[in-house]
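Q: Sequence plus the predicted model coming up.
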Amino acid sequence: MPWILLVVAALMELVWATALKQSEGFTRLWPTVIGVPVCLLSVVVLTLALRDLPVGTAYAVWVGLGSLGVAVTGIVALGESVSPQRLTCLGLILIGVIGLKAIEG
């Protein structure tokens, strides 16, 4: 269950980071209204996962999956640049997350 909570928290990170990008510095209401509460909820769910997972592992996985998700969203939905080097680095993040999961079980 803590790993499921951690993945849910990371998915929320994808939502809030994308929403805050769309808020244009808090100048657009609805992306701000979505982004700020989802950010807080993401931290709350992370905190629940931390009851059973080591903080270093949980935080690294939360940030890693969130970063990976936001980067892929940027590429797919927002037209951000894609290069072999960028994809390689994103792949390394994914390998790190998988490795941490394998180590912590």
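A: Cool, the structure landed. Owing to the predicted nature of the structure, the values given are computational and were not obtained by experimental measurement.
Q: C-alpha only now, for contacts and for neighbours.
A: Will do.
Q: after the one helix or strand residue 44 maps to comes which helix or strand?
A: Secondary structure assigned from DSSP states H and E places residue 44 in helix 29-49. Later in the chain than helix 29-49, the nearest helix or strand by DSSP H and E is helix 55-77.
Q: next up, a second structure to put side by side with the first:
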Amino acid sequence: MSWIILVVSGLLEAVWATALGRSEGLTQLTPSLVFGGALVASMGGLAYAMRDLPVGTAYAVWVGIGAATTVAWAMLTGAEPVSVVRVLLIAGLIAIVIGLKLTH
């Protein structure tokens, strides 16, 4: 169960990071509220997962999922450029996250 919560928390990291970027320095109400809610839920899920998982592994997986999802979403929406190299690097990041899960 901890792994599922950790993955969801990593996805929520991408939500809060994207919302923070759209909040224009927390001056826009809706993105600021989404940022706050997703941040609390993401951190809460990470904290829950760390009850069963080692801190280093949990944090690395959480950050990896969040980073990969954030940049993938930005590329899909046209906010960031898409290139073969960037896609391969994201795939490598995902492979590392999977590797951490498999070696735990």
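A: Sure, I can see it. Here the structure is a predicted model, which is why all the values come from computation and not from measurement.
Q: coming back round to it: now tell me what touches the helix holding residue 44 of the first structure from outside.
A: With contacts defined as Cα atoms under 8 Å, 6 or more residues apart in numbering, helix 29-49 of the first structure is touched by 1-3, 5-6, 8-10, 12-13, 15-20, 22-23, 26, 58, 62.
Q: Return the members of those classed as buried.
A: 2-3, 5-6, 8-10, 12-13, 15-20, 22-23, 26, 58, 62 (16 or more other Cα atoms under 10 Å).
Q: Geometric centre of the first structure: which residue is closest?
A: Central residue check for the first structure by Cα atoms, centre = their mean: the C-alpha nearest the mean position is that of residue 66, 1.3 Å away.
Q: Mind reading off the mean deviation between the helix or strand hosting residue 8 of the first structure and the second structure?
A: Taking DSSP H and E as the definition, one finds residue 8 of the first structure inside helix 2-22. Once fitted to the second structure, helix 2-22 of the first structure is off its aligned match by 0.8 Å on average (mean Cα distance after the TM-score superposition for the first structure).
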